[in-house]
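Chemist: Next come a sequence and a model predicted from it.
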Amino acid sequence: MRADARRNYERIIECARQAFTEHGPDAPLDDIARRACVGAGTLYRHFPNRDALIEAVYRARIEHLAGLAYELAETMEPMAALEQWLRDQVAYVLSEHSLALTLKSSMDQTSETFTMCRTMMTDAAAALLTPAQQAGLVRADLEPHDLIRLGHGIATACETAPDVAPRLLSVAVNGLRPVQE
């Protein structure tokens, strides 16, 4: 994709995310194009229909969160990276929970995008969990999806009291550590 086309694509995604947050998945596509400072033709060249745009917004958010895991795995010690990613995941779910629910409910749960996003998150969690397990820092019986459920569960439980999330996450992270016999 040319640089200008890439910028348009990214701007459309961000403006769509904002519009979907404000108005739900039925936000007017013309409004999204206007916000992105592109014509309707440009929007439809990138996204032939509303479903394609919804899936692209969801995929972009998941790609960002998964990308953070790999970045942290490369730049931090295993346990610190895992803890930071859990904090990032909780913050993401707290800040965009209603958007994610709206987008997920608008998507086919068996779609290629949904399946790809699930795999992307599981692989990202594994990139953090495996080194921590190999170093003996976390329980060996944990699975990558456990981390995803843990972060999502804490964020969901703290939706009405987000200031409690760091404390609950701290308690949960201590529970990830191997049991001392």
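Modeler: Noted; the coordinates are in hand.
Chemist: CA only for contacts and neighbour counts going forward, please
Modeler: Will do.
Chemist: can you give me the end-to-end distance of stretch 100-115?
Modeler: Distance across stretch 100-115, first residue to last, is 15 Å (CA to CA, to the nearest Å).
Chemist: Mind listing what's buried along it?
Modeler: 100, 102-103, 106-107, 113-114 (16 or more other CA atoms under 10 Å).
Chemist: How about residues contacting that stretch?
Modeler: Residues from elsewhere that reach stretch 100-115 (CA atoms under 8 Å, 6 or more residues apart in numbering): 24-25, 51, 54-55, 58-59, 93.
Chemist: now do stretch 127-140
Modeler: Identification of contacts with stretch 127-140 by CA under 8 Å, 6+ apart yields 69-70, 73, 78-79, 81-82, 143-144, 176-179.
Chemist: Compute the distance from the centre of it to the centre of its chain.
Modeler: Stretch 127-140 sits 22 Å away from the centroid of its parent chain (CA atoms, centre = their mean, to the nearest Å).
Chemist: Straight-line length of it, end to end?
Modeler: Using CA to CA, first and last residues of stretch 127-140 are 14 Å apart.
Chemist: And here is the other one:
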Amino acid sequence: MATSGSATTSKRPAKAVQDNAKSAAKPQDSSSADVCSKPLRADAARNRQKLVDVATTAFTEDVDTPLDEIAKRAGVGIGTLYRHFPTRCDLVLAVYGDQVAGLEQRSYDLPKELGPGEALHEWMRGFVGYYAVKMGLINLLRSMMQGNPETFESARNRMRASAERVLQPAIEAGVVRPDATAMELTRALGGVCLASSTPEGQETSLAVVDLIYDGLRFGAPNHS
């Protein structure tokens, strides 16, 4: 199958894709909400997001990174970390929720910036960065699923809705085949990323995602 011109021009390093997937969480994101129900002061909100950002990088590199090391890298005291995240599990769930929210936010933002086909393609590539972080946490997340089933069910539903949000306009524009579904798309992307957990593997995942996108275009009414 020949690679499309769009696939060639949109290739980016895996790190850039991961950075794009780390958008701020939406206010209704309960999986990454602060343990306190009151709105955070601006400085406290910055500290919390800094801790999540640092933890995202740290856990992707080494899931066993000590919490005091994360606090040190974020430039805050360990007491500040514990005020926001009383347990390690709270921080892990915040990182996971932040990634889900970031990819969800891209499903809103990309269609405003790009055409339907390009928006879908870029969202698919952003999925690689999201999954790279999830893979770093996979064992911890699995151990937490039983105690937090609603959190993970909500995340799955949000991911599927995000996929639908970028897939359906591309179908309606005739740039991808009309029989594709959001469930099939997220399963295909997850399967690709699951097989590649290293930085080199992420580059391979991006190349395979481009091939999947080309496959979606095959047989589309307006495919050229």
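Modeler: Right, received. Where do you want to start? Because the structure is predicted, anything quoted here is derived from the model rather than measured.
Chemist: For the aligned residue in the first structure for Ala173 of the second structure, give its distance to Phe114 of the first structure.
Modeler: Here Ala173 of the second structure is matched to Ala135 in the first structure, going by TM-score structural alignment. Distance of Ala135 of the first structure to Phe114 of the first structure, given as CA to CA: 32 Å.
Chemist: Could you identify the longest helix within the second structure?
Modeler: In the second structure, with assignment by DSSP state H, the single longest helix is helix 116-145.
Chemist: which two in the contacts of stretch 100-115 of the first structure are spaced the farthest apart?
Modeler: Distance extremes for the contacts of stretch 100-115 of the first structure: the farthest pair is Asp51 and Val93 at 21.8 Å, using CA to CA.
Chemist: Have a look at these two and say which one is more surrounded.
Modeler: Set Asp51 of the first structure next to Val93 and count neighbours by other CA atoms under 10 Å: Val93 wins out with 21 against 15.
Chemist: what residues are up against the closest residue to that one other than its chain neighbours?
Modeler: Excluding the flanking residues, the one nearest Val93 of the first structure by CA to CA, 6 or more residues apart in numbering is Ala155, at 5.9 Å. When contacts are counted by CA under 8 Å, 6+ apart, Ala155 of the first structure touches 90-91, 93-94, 162, 165.
Chemist: do Ala124 of the first structure as well
Modeler: Residues counted as contacts of Ala124 of the first structure (CA under 8 Å, 6+ apart) are 66-67, 69-70.
Chemist: among these, who's most crowded?
Modeler: Going by other CA under 10 Å, Ala69 tops the contacts of Ala124 of the first structure with 24 neighbours.
Chemist: Map that one onto the second structure.
Modeler: Under TM-score structural alignment, Ala69 of the first structure pairs with Ser107 in the second structure.
Chemist: Leu43 of the first structure touches Ile12, doesn't it?
Modeler: Yes: if you go by CA atoms under 8 Å, Leu43 of the first structure and Ile12 touch, sitting 7.1 Å apart.
Chemist: Looking at these two, which has the bigger crowd around it?
Modeler: Ile12 (27 against 22).
Chemist: Residue in the second structure paired with the more buried one?
Modeler: By TM-score structural alignment, Ile12 of the first structure lines up with Leu51 in the second structure.
Chemist: What separation do you get for its match and Ala182 of the second structure?
Modeler: 32 Å.
Chemist: same question, Arg88 of the second structure
Modeler: 33 Å.
Chemist: swap in Val52 of the second structure?
Modeler: Going from Val52 of the second structure to Ala182 of the second structure by CA to CA gives 28 Å.
Chemist: Those two: which has the busier surroundings?
Modeler: The residue with more neighbours, out of Val52 of the second structure and Ala182, is Val52; 27 against 18, by other CA under 10 Å.
Chemist: What residues of the strand or helix carrying Leu128 of the first structure count as buried?
Modeler: Assigning secondary structure by DSSP states H and E places Leu128 of the first structure in helix 112-134. Neighbour counts using 16+ other CA under 10 Å place 113-114, 117-118, 120-133 of helix 112-134 of the first structure among the buried residues.
Chemist: What's the match for Glu184 of the second structure in the first structure?
Modeler: Mapped onto the first structure by TM-score structural alignment, Glu184 of the second structure lines up with Asp146.
Chemist: Same question for the helix or strand containing its match: list its buried residues.
Modeler: Secondary-structure assignment from DSSP H and E places Asp146 of the first structure in helix 144-157. Across helix 144-157 of the first structure, burial judged by 16+ other CA under 10 Å covers 144-145, 147-148, 150-152, 154-156.
Chemist: Have a look at how far, on average, that helix is from the second structure.
Modeler: With mean CA distance after the TM-score superposition for the first structure, helix 144-157 of the first structure departs from the second structure by a mean of 2.2 Å once superposed.
Chemist: Now the element after that helix, going C-ward?
Modeler: Following helix 144-157 of the first structure in sequence, per DSSP H and E, is helix 165-176.
Chemist: Can you name every helix or strand that that next one contacts?
Modeler: Helices and strands touching helix 165-176 of the first structure, by 3 or more CA pairs under 8 Å, 6 or more residues apart in numbering; DSSP states H and E, are helix 78-106, helix 144-157.
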